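Trainee: Next one to model:
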Amino acid sequence: MQAMAASAQTTSEEDELSLVYGDSDSISLATGNLQTLRRAPAVAVVLTAADIANMGLPGMDEVLETVAGIHIAHSANTLAPLYMVRGVYSSQGPQVLVLQNGVPITTLVQGNKGNLWGNYPVELISRLEIIRGPGSALYGSDAFAGVINIITKGSAELAGTEFGARAGSFSSRDAWVLHGGKLGPVDIAAYVRVGDTDGFHRTVDADAQTRNDTLLGTHASLAPGSVNVDNKAADVNLEAGYGQFRARFNYKQREQGSGAGIASALDPVGKGRSTRIIGNLIWSNPQLTKDWGLTASLNSQEFDQEIPVPYILLPAGTRFPTGPFPNGMIGAPETWERNVRLSVVADYSGLEDHHFRVGAGHEDLHLFRTRELRNFTYAPNGTPIPTAAGLTDFSNTDVFLRPHRRRIDYVFIQDEWRLAKDWNLTAGVRHDKYSDFGGTTNPRIALVWDATYDVTTKLLYGRAFRAPSFNEAYSITNPVALGNPNLKPETNGTLEAVASWQAKADLQLNATLYRYSMASIIRLTPRPAGALGQVYNNTGNQTGRGVELESAWTVDRDLRLVGNYAWQRSIDKATNKDAGYAPHHHLYARADWQFSSGLMLSPQLTWVADRKRPVGDLRAPVADYHTVDLSLSTRRGKNSWNFTAAVRNLFNADVREPSAAPGLQIPHDLPMAPRAISLTAAYKL
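Mentor: Here you go, the predicted model:
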């Protein structure tokens, strides 16, 4: 009886800790099969809904900044977030694959998650599974430097109804409803959210038009002036499960300002709107026969990018040798795309010590409509010419990008082989055949060794690729950045060594060493002699190396300490100099302290340091910064109100992200948000 009582008490304590800190010990992203995180054949991390709630952060972008080796940079265009993993930087950030419930949400035009991304609501996230390093052997294109899988909350996790609201600095406000339960035999989960914000009003003191004014003797620039980062958001997520079937529907709309300007010149009025609609239908039977499991899925995404208030690329009063722009240089490029993906995956475990995973799929990616309004054309040398008719629809004559279609067929095979009692070898390869540029084959191999009871080591190698975006391959009217239909994919080979030490039952330590080599990087290069402007080409090569250290220590039932540190250096092989933009040092630390019954205090520290400029950018290095965030929240059960008060950037540090080299457009970099305060209230039935 005594033993049973002790066991019950231990189980109860573990359950309570799980409610506070969540379960982050397993991952499916590394192989497609659920397995322990420690033995997964990848450098991976899992953030649970409890982890995210403890942080008190407003969106997924801010949450990702807490992961070792990941830094969130920004572009001037809408201040779009760029997920920079291990120093891999580009102006659109397409080298990280973002999945939602295992399905890519990549857009065709830019090859990323969309410039009008507008963040992702944390209330909907059940788990974030993140791989640093290549993932193309399983996931194909864009799983180049990393993979992020957003897993949304299902009916079992919600188990009731929750509604909440948040208000904070910059006139920010959100409201949402979550529900999970049953409708007869059908499991149902639903989420609806609306929100808006005026955004922070940091000042840009010089922009692209400042330079134009100096060169051309005009006075048109709106700098010094504020960035334009207002945002309206609407989200709907529905999920239904019946037997072996699961269906999901997701709607995400964002309307947001132009950031620091689409052309790096301040634009206080321009607004873009993105609408993303995702549908998933999955049938899965993990025990189709004794040794076989089978999963089939049909997925669709429609992504529209419209410009309800045309962008002012350059302000009123702009003048070129070709003529004046009394109302400014105005443009409104719009796109509509529809993507359909079909896949079938089989698991076979009939061979002793082996687990095979075989899959095939077809993707039909269709940019089916483009539209462009603008009040200019281009001279042969690339200089804008004002149109006599003002704002004109060029959709049928001289549009920036015409509709295109890309079809992909792929097959992959993976074997998880238990070599010996303490040794596991995972090997796989995937071949993708593209309708526009041909085929690419990407292997990976991972050896995992349980060296001792509490130490696991890994040696990993993988190759990855990124397909050219439609803008890079097919843009036709903008001489500043002309497309090239002869582009080939970027490639990346990465070698990683990992040691995981369970120092104590409640203390986990991880260390990772890595080295990668990128080739055929797609970059803008000068057009042939006699023509101004640039064209995309496969011209870059880059190598990188780094160290990542991670720790998690549950000191006792009331205190948990989490921290990580990453060092990296990336070298542009053309110059043998630092590739620039990415921090050499990145540190994050957080304490979750449950200091009284039902109250949680979570202070956090982020330090970003030593960001070099690329060759040709003569500015001083980007200033280091450290920020302190603070979150205080209640932890009550059902039928109770819970509150979270959060302060970001408590000491109002001047945080800036690097603007594009050589710094002639926005010379003093992109200002980020100052101190911000928010209060969240939620009630669960």
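Trainee: use CA for all of it now, contacts and neighbours both
Mentor: Noted.
Trainee: Show me what the helix or strand in which Tyr536 is found packs onto, helices and strands only.
Mentor: Following DSSP states H and E, one finds Tyr536 within strand 534-556. Applying 3 or more CA pairs under 8 Å, 6 or more residues apart in numbering; DSSP states H and E, one finds that strand 534-556 contacts strand 507-526, strand 559-572.
Trainee: Now distance to Gly483 and mean neighbour count too, for these, in TSV please.
Mentor: Putting the helices and strands packed on strand 534-556 into TSV (distance: least, CA to CA, whole Å; neighbours: other CA atoms under 10 Å) gives the following:
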stretch	distance to Gly483	mean neighbour count
strand 507-526	9	19
strand 559-572	23	20
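Trainee: Proceed likewise with the subsequent sequence, for comparison:
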Amino acid sequence: MDVNSQFLSRTLAILSLSLFSTWSHARTDTELTSLSFETLEGMSLSELLELDVITPSRTKQRLIDSPANITVITQLQITQRGYNNLVEVLQDIPGFDFSTYEDGGGEYPTHSANRGVGGGPGNPKLLVLLDGVVQNHIAFNWSQLWGEENIFADLDRIEIIQGPGSAAYGANAFSGVIHFITKKQVSMTSSSLDVIAGQNNTRSITFTHHGQFKNININAALKHYTTQGDQGDRYDPQGYFSGHEWPQMQTQAYVDGNYQTDVNHPSAGELMPGGFNTEKNIWALRGNVSYFSPEEENRLQGISKLSAGAYLWDKEEGLASYVPNYEYQSWLDTFKSHHTGKHLYFDLDYRINQKFLSKTRTWYRENRQKPETAFRYTYQFSELTKSYHSFNSQVGLEEQIEWRHNDESALVLGFRVMQSDKMNQIAFLGNMQQGHDAITSSSWLHATQGENKRLGAVETQAVDVVNEQALYAIYDSTLSARWNYSLGLRYDKSDDFGSTLNPRVAFIYKMPTKLFEQLNLKFLYGQAFREPSIFELTDEFRGNNELKPEEISTYEVIMQGSWLDDKVSWLDGMSFNASVFYSDMSDLITLVPLDGLNGDSGSVYANTEQHKVLGYSFSSDLRFTSQFKSYVNYHFNEGDNGNGYSGINNSASHKFNLGLNYDSDDYNIDIRMNYVGDRTVHPANGYFEHVAPSYTKFNLKVSGKTFSVSGLNMRPSLQIENLFDAQYYGVGRQDGSSDETEYDVLTNPNPAGFIPAYHPQPGRQIYLKLSVSL
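Mentor: The predicted model follows:
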């Protein structure tokens, strides 16, 4: 047994004994859960609707009064449900659907649609923020922080908006906004350590610290996550990853340094290994130091907040089920992507007077695609590595003035200026390259195209310096005692795509009723845009520098409220959110074929089709007793490309989620169910007959009580994902065009299409966790 296996076995044994032995120990006075946990647990569902949120209007307001369809995931929910990453969170939210999951789609591993919008590589139609700093890739627009490179232990909450958000946040807030908000002000100094061990030599260690010195708050979090993965040992009904025979010939190869076609394959007659690389090695570090004025509530003038923060992450992982192994050698350790990101920011909040507050932010961001991002083809250049790298950076300044007339009325005026260095990825062929500069020592382009094909030719990639400016205004106020309204308008201008103007309008009616504690009716309208990425604009074969931003208009009606009836003995209370929406999109950026040409080089990005989506959803939180609570939600959507409403490609029309939580003095049990209905597949997907089948899966977390050892408070837990080991999969990440039956070792080593019809998902996964309060 190797050292890693011994570590895993011992850790599992220790945590198992801890988990099941602690239920016999006396309850300690000091619980691992913080005061905020206790406060949240004690709040009624009606009071939870009054939690303050900041994302919809960029200023503090009650959740139920906010002009948006917003869901808040608290740190208590993260802890009880065992959420470790954003994919796990959004699978429980109505409207989010996945065609690939965390390790299914190559460099951009997650493909999700939000209320029928999105689903493309990297989810560029969804904006991700961390404490107000944009996390989408600077050049490629991919939304990021979906996986273990994010840290959940130091979060205060996650605010999730479904619907356009460009009036407040500009580009890429197309289908919605995900905002991670970390803890800033703390009431006491504390440190914690979370250790997770599980199957496939999965290990995770997260350390957090929250400190206070007078009016200075210090928060820090460090995480390391590693797993060997299951190497693709999953349900694979068509056999995309099941060990095919190597082809007899290579379509292209270098022999003794010379380019040749149709040459004998060195592995002809042998079987390829099965499976695909699911290894991960990830670390992340973030922290902030903040000063808060002790007299902010009554202060008439002066600094109210100073804050500086940083976040760094490094993510190296297998490219997994991105392609079948008769296309790429998907089982190799070198079949992987390597990306890093960082940002630094400085905030200054200055109170001009009792009604005016100035908020200034400066930041620096980076995205690096490391040259370890690489793979080897099966049917060509099988002994050479194709790899990519890129480097992108951004600096920005944002100034916001907030005028608060009273508790009900606020005006936000702001402007933003940014400069970004955007570099498209540059491809290499040979042995592994080094560095991240806009140059490669052995160009893929020169090795495969032109009359003088050769290895070792230098290629330089242009760096696009893009300047962007924005102006915005948001005004929230009241029309009467029962009517609130919100108006927003934002102007964005970019060197890449010109200018765009995006408004929003919301009216909120506080309905008079004797049946409900609170009942609001929201009427929302908003517009948004998604800017073209550097790849779409400048790719050598498919780029189109005339692309316009994609646009969306969404109309939505929401009923939101809470209910309490002392006459119903089995139900303490209920909160609910019901929504009907209609989205109209234009100038969508898609690949279209060029006349007379085939293949990737015969396609070009263009603004083409118009698309409409109609849907509705219902969600409810229920509290049966002080110990037993539940949530349930349902979502439906269909789309229209001009041929009538029907299912949306790679997305389910029906999705249903259910969660149950029981919390006692001795343990907490949380079980969650996800039902995803039949999913319409892309017409190019030949494996399914128009639809991929539905699936249902369950997740379980059981937490023991907190116990004390040598002054340390510890709480063990057991987490099982896919409890009943359902065989399920995501569907083809773009089109599912690869057909395994077309592969022939003699006559067709490179069949048309390279995206598999489905992406196998892991079976049952068991993890043990020990949380230690230091």
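Trainee: Could I get the TM-score for this pair?
Mentor: Overlay of the two chains. TM-score (TM-score structural alignment, normalised by the length of structure 1): 0.88; 654 aligned residues with a CA RMSD of 3.2 Å.
Trainee: looking at the helices and strands packed on strand 534-556 of structure 1, which is closest to Ile262 of structure 1?
Mentor: Nearest to Ile262 of structure 1, of all these, is strand 507-526, at 17.5 Å by CA to CA.
Trainee: Give the other helices and strands that that closest one contacts.
Mentor: Checking 3+ CA pairs under 8 Å, 6+ apart, strand 507-526 of structure 1 ends up next to strand 490-504, strand 534-556.
Trainee: In CSV, list the ones you listed along with distance to Gly637 of structure 1 and mean neighbour count.
Mentor: Shown next, in CSV, are these (distance: least, CA to CA, whole Å; neighbours: other CA under 10 Å):
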stretch, distance to Gly637 of structure 1, mean neighbour count
strand 490-504, 30, 20
strand 534-556, 21, 19
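Trainee: can you redo those as JSON lines with distance to Ile27 of structure 1?
Mentor: As requested, those are arranged in JSON lines below (distance: least, CA to CA, whole Å):
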{"stretch": "strand 490-504", "distance to Ile27 of structure 1": "16"}
{"stretch": "strand 534-556", "distance to Ile27 of structure 1": "17"}
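Trainee: Quick one, which of those strands gets closest to Asp267 of structure 1.
Mentor: Counting by CA to CA, Asp267 of structure 1 lies closest to strand 534-556 out of those; the figure is 24.2 Å.
Trainee: Which stretch of structure 2 is the closest one matched to in the alignment?
Mentor: Counting by TM-score structural alignment, strand 534-556 of structure 1 falls onto residues 603-625 of structure 2.
Trainee: Contact partners for the residue nearest in space to the middle of structure 2?
Mentor: Note on structure 2: the residue nearest the mean C-alpha position is Trp146, at 3.2 Å, using CA atoms, centre = their mean. Trp146 of structure 2 is in contact with Asn85, Leu86, Val87, Glu102, Thr110, counting by CA atoms under 8 Å, 6 or more residues apart in numbering.
Trainee: got the buried residues for stretch 646-659 of structure 2?
Mentor: Using 16 or more other CA atoms under 10 Å as the test for burial, stretch 646-659 of structure 2 gives 647-659.
Trainee: Mind giving me the packing neighbours of the helix or strand Pro324 of structure 1 falls within?
Mentor: Secondary structure assignment for Pro324 of structure 1, by DSSP H and E: strand 323-325. Applying 3+ CA pairs under 8 Å, 6+ apart, we find strand 323-325 of structure 1 packed against strand 318-320, strand 384-386.
Trainee: Looking at those, which is nearest to Arg369 of structure 1?
Mentor: Between those, strand 384-386 lies closest to Arg369 of structure 1; by CA to CA that is 24.7 Å.
Trainee: Please list the residues outside that closest one that contact it.
Mentor: Phe320, Thr322, Gly323, Pro324, Phe325, Met329, Asn375, Phe376, Thr377, Tyr378, Ala379.
Trainee: Those into JSON lines, with extra columns for distance to Pro268 of structure 1 and neighbour count?
Mentor: Shown next, in JSON lines, are the contacts of strand 384-386 of structure 1 (distance: CA to CA, whole Å; neighbours: other CA atoms under 10 Å):
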{"residue": "Phe320", "distance to Pro268 of structure 1": "22", "neighbour count": "15"}
{"residue": "Thr322", "distance to Pro268 of structure 1": "25", "neighbour count": "12"}
{"residue": "Gly323", "distance to Pro268 of structure 1": "23", "neighbour count": "12"}
{"residue": "Pro324", "distance to Pro268 of structure 1": "20", "neighbour count": "16"}
{"residue": "Phe325", "distance to Pro268 of structure 1": "17", "neighbour count": "22"}
{"residue": "Met329", "distance to Pro268 of structure 1": "14", "neighbour count": "24"}
{"residue": "Asn375", "distance to Pro268 of structure 1": "18", "neighbour count": "22"}
{"residue": "Phe376", "distance to Pro268 of structure 1": "20", "neighbour count": "21"}
{"residue": "Thr377", "distance to Pro268 of structure 1": "23", "neighbour count": "17"}
{"residue": "Tyr378", "distance to Pro268 of structure 1": "25", "neighbour count": "15"}
{"residue": "Ala379", "distance to Pro268 of structure 1": "28", "neighbour count": "12"}
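Trainee: Could you check how many residues crowd around the aligned partner of Leu294 of structure 1 in structure 2?
Mentor: Correspondence of Leu294 of structure 1 to structure 2, assessed by TM-score structural alignment: Ser358. A count of nearby residues for Ser358 of structure 2, using other CA atoms under 10 Å, gives 20.
Trainee: again with the one 3 residues further on
Mentor: The burial metric for Arg361 of structure 2, expressed as a neighbour count using other CA under 10 Å, is 19.
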